[in-house]
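Q: What shape does this take:
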Amino acid sequence: MNYALNAENVRKYFKKNKKIVHALKGIDLKIREGEVYGLLGPNGSGKSTFIRIASTLLIPDSGRIEIFGYDVVKEASKVQKLINRVSVEASFFRKLSALENLLFAAGIHGMSKKEALMKINDIVERVGLDKKRLNDPLENFSRGMQQKVAIARAFMTEPRMMLLDEPTTGLDPRAKREVQRLIEDMKHKMKATILLTTHDMEEAEKLCDYVAIIHRGRIIVKGRPEELKAKISDKVHNPTFEDVFMEFTGVRFDEAEYEEVETL
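A: Okay, the predicted model is just below:
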């Protein structure tokens, strides 16, 4: 089978305070085209490191990732044409308007202003942006609105794969629901393959077709959300994802997050 993303034995370490920190310890993932794949884990577990390697921003120390058959290291320029990434803190020219930021992004990718305006008009409707506010400075937008602009900007290049790195972290509940609805729409209306990193278990269960739990740089377990809960249903009545995490890692999620942050 040809996969949208195929990762084999990906390892990455960093030096910090004269110590070697192993962020990824042999990650294997296979993502089918058209699915939303969740990489669920506490802060410091290696999620963002993996997504930065997948988006060609970091080079693995060993192992490989292919996206639609292209190696992210050896064929980075080809991969970059197929993907786009939205991070927890999207970077903008905040004094400029949303429209100016979107036009700038389009120009970088060689689009004419006429073509860009046509795309922007279509995309902002899809992501639920208020067209009346497109000329407002981004610094006046809420975090939720800024994330919508970031996702709209990512779709300017019509990527086959979206890499969403904690896109709802720090948002208020309403903005979080809006971005989550947008992620669902991306799958159904825009036919994008999505890799979503999150430490929100409810979000992973709600949005993802398939989930891999990552802990201390290793994939502990993976499967469809209902399958993961079914694996422990004989031990826990009406199990939650919190129960799934604790069963396979041996620690509660909040304890793991504190532990990981302290370690890294």
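Q: hey, let's count contacts and neighbours off CA atoms from now on
A: Noted.
Q: Provide the secondary structure category for Ser77.
A: Secondary structure, DSSP: H, G, I helix; E, B strand; the rest coil: Ser77 is helix.
Q: What ranges does this structure have for its strands?
A: For the chain, the strands defined by DSSP state E occupy 5-16, 19-31, 36-40, 62-67, 70-71, 83-86, 161-165, 193-198, 210-215, 218-223.
Q: Name the stretch among these that sits most buried.
A: Comparing these by mean neighbour count (mean count of other Cα atoms under 10 Å), strand 36-40 ranks first with a mean of 27.
Q: hmm, back to that, out of the strands of the chain, which is closest to Lys231?
A: Among those, strand 218-223 comes nearest to Lys231, with 10.0 Å by Cα to Cα.
Q: what helices or strands is that closest one leaning on?
A: With contacts defined as 3 or more Cα pairs under 8 Å, 6 or more residues apart in numbering; DSSP states H and E, strand 218-223 has these neighbours: strand 19-31, strand 210-215, helix 241-249.
Q: hmm, 10 Å instead?
A: strand 19-31, strand 36-40, strand 210-215, helix 225-230, helix 241-249 (3 or more Cα pairs under 10 Å, 6 or more residues apart in numbering; DSSP states H and E).
Q: Tell me how far that strand lies from the chain's centre.
A: On the basis of Cα atoms, centre = their mean, to the nearest Å, strand 218-223 sits 17 Å off its chain's mean C-alpha point.
Q: just the angle between it and helix 241-249, please?
A: With axes from the mean of the first three to the mean of the last three Cα atoms, to 10 degrees applied, the angle from strand 218-223 to helix 241-249 works out at 130 degrees.
Q: So which residues make contact with strand 218-223?
A: With contact meaning Cα atoms under 10 Å, 6 or more residues apart in numbering, strand 218-223 is reached by 10-11, 22-29, 37-41, 45-47, 209-215, 228-229, 244-245, 248-249.
Q: I'd like the structure of this one too, to check against the first:
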Amino acid sequence: MNEYLDKIVAKNLVKNYELKEKQGFFRPKKRRTVHAVKDISVEIPKGKITGLLGINGAGKTTTIRMLSSIIVPTSGTLTMDGVDAVANHLWVKERINVISGGERNLYWRLTAVENLQYFGSLYGVSGSVLDERIRGLLEIVGLTEAADTPVERYSKGMKQRLQIARGLINDPEYIFLDEPTLGLDIVIAKEIRALVMELAAKHHKGVLLTTHYISEAEELCDYIYVLDKGAMIAEGTKEDLKDLLGYERKVVSQIKEPDLEETLMYLINHSRGEHA
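A: Model prediction:
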């Protein structure tokens, strides 16, 4: 049995950028290397929700861009279902989609149906297949009654549900969710989280989730990777990560179990040699 099937596997990914900085009018530009991602390894299995956590500047966006074949790693290997994802990046793009939080990536003057028709056409989906898929997706995200309403009249929650429909229009095998509940009220955010769980459990999608809401990661993720300054500083289930904190801190009688937010901040501070 091939250990690389039914998952994305990244091994020892590195991404460096060469920057040129001005030093003055008559001096040559100085070259500087930025190490955005430093030798990280990640697995995203189908049917599971994998978390990628870290504060701003941790390297999450660069990692997602590499995993989705938008940018090429400086070094390391990346496979999807055993296929070289760097050499076959167009094949990868057909089987993956990225869903961002907020209100980007939609055309507000178009209706939900018109948006999905447009994005479906970009993936080569057309005709009755596209029509049937649009109807099904709008039903899944609860927008059937608003199908012909211009997006500019949608609430934030409705726009985010449409974002998820857009991200599923090519029936991807893997979905990267970047802050999917950003700015949503607690009721709508709960609905989005339930939908994310359904995508993994019922539809067998491989889901990668980034979020600033630690409680969201704690509720949804089967496995979590923690990045800081481009490096992987911890990984495991939420219980594994809490155990790391529990074993390394001083034992105090009747101490409460640490939550994931406390664990995350401890791991980041510990990796930087700081002690809260």
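Q: picking that back up, nearest to Arg177 of structure 1, out of the strands of structure 1?
A: Proximity to Arg177 of structure 1, assessed across the strands of structure 1 by Cα to Cα, is greatest for strand 193-198 (14.3 Å).
Q: The closest one vs structure 2, average offset?
A: If you overlay the two and look at strand 193-198 of structure 1, the average distance to its match in structure 2 is 1.0 Å (mean Cα distance after the TM-score superposition for structure 1).
Q: That strand aligns to what range in structure 2?
A: Under TM-score structural alignment, strand 193-198 of structure 1 corresponds to residues 206-211 of structure 2.
Q: ok so, going back, to His237 of structure 1, which of the strands of structure 1 lies closest?
A: Comparing the strands of structure 1 by their distance to His237 of structure 1 (Cα to Cα), the top pick is strand 218-223, with 19.4 Å.
Q: counterpart of the closest one in structure 2, which residues?
A: Mapping strand 218-223 of structure 1 onto structure 2 (TM-score structural alignment) gives residues 231-236.
Q: how much space between the one in structure 2 that sits across from Leu138 of structure 1 in the alignment and Gly101 of structure 2?
A: Using TM-score structural alignment, the partner of Leu138 of structure 1 in structure 2 is Val151. According to Cα to Cα, to the nearest Å, Val151 of structure 2 and Gly101 of structure 2 sit 16 Å apart.
Q: ok, those two, which is more surrounded?
A: Under the criterion of other Cα atoms under 10 Å, the comparison of Val151 of structure 2 against Gly101 puts Val151 first, with 23 against 19.
Q: got the contact list for the nearest residue to that one once chain neighbours are set aside?
A: Residue nearest to Val151 of structure 2 in three dimensions, not counting chain neighbours: Trp108, with 4.6 Å by Cα to Cα, 6 or more residues apart in numbering. Neighbouring residues of Trp108 of structure 2 by Cα under 10 Å, 6+ apart: 115, 149-154, 159.
Q: What is the burial count for the aligned residue in structure 1 for Ile268 of structure 2?
A: Counting by TM-score structural alignment, Ile268 of structure 2 corresponds to Thr249 in structure 1. Neighbour count for Thr249 of structure 1, taken as other Cα under 10 Å: 17.
Q: same question, Pro225 of structure 1
A: Using other Cα under 10 Å: Pro225 of structure 1 sits among 21 other residues.
Q: Name the SS class of Arg31 of structure 2, please.
A: Put simply, Arg31 of structure 2 is strand when judged by three-state DSSP.
Q: Now do it against Glu21 of structure 2, distance only.
A: For Arg31 of structure 2, the distance to Glu21 of structure 2 - Cα to Cα - is 6 Å.
Q: hang on, isn't Glu33 of structure 1 packed against Ile194?
A: Yes. The pair Glu33 of structure 1 and Ile194 passes the contact test of Cα atoms under 10 Å, sitting 8.6 Å apart.
Q: overlap in contacts of these two?
A: Counting by Cα under 10 Å, 6+ apart, the residues touching both Glu33 of structure 1 and Ile194 are 4, 160-161.
Q: Lys74 of structure 1: which of those is nearest?
A: Closest approach to Lys74 of structure 1 among the shared contacts of Glu33 and Ile194 of structure 1 (Cα to Cα): Ala4, at 16.9 Å.
Q: if I read this right, that closest one contacts Ile31, doesn't it?
A: Yes. Using Cα under 10 Å, Ala4 of structure 1 is in contact with Ile31, at 5.6 Å.
Q: so what sits against both of the two?
A: 67-68, 193-194.
Q: And the furthest pair within those residues?
A: Of all pairs drawn from the shared contacts of Ala4 and Ile31 of structure 1, the one with the longest distance (Cα to Cα) is Phe68 and Ile194, at 12.9 Å.
Q: which neighbours do these two share?
A: Common contact partners of Phe68 of structure 1 and Ile194 (Cα under 10 Å, 6+ apart): 4, 31-33, 83, 160-161.
Q: how about those in JSON lines, adding distance to Pro167 of structure 1?
A: Converted to JSON lines, these look like this (distance: Cα to Cα, whole Å):
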{"residue": "Ala4", "distance to Pro167 of structure 1": "21"}
{"residue": "Ile31", "distance to Pro167 of structure 1": "19"}
{"residue": "Arg32", "distance to Pro167 of structure 1": "21"}
{"residue": "Glu33", "distance to Pro167 of structure 1": "21"}
{"residue": "Ile83", "distance to Pro167 of structure 1": "16"}
{"residue": "Arg160", "distance to Pro167 of structure 1": "18"}
{"residue": "Met161", "distance to Pro167 of structure 1": "15"}
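Q: Pro173 of structure 1 pairs with which position in structure 2?
A: Using TM-score structural alignment, Pro173 of structure 1 lines up with Ile186 in structure 2.
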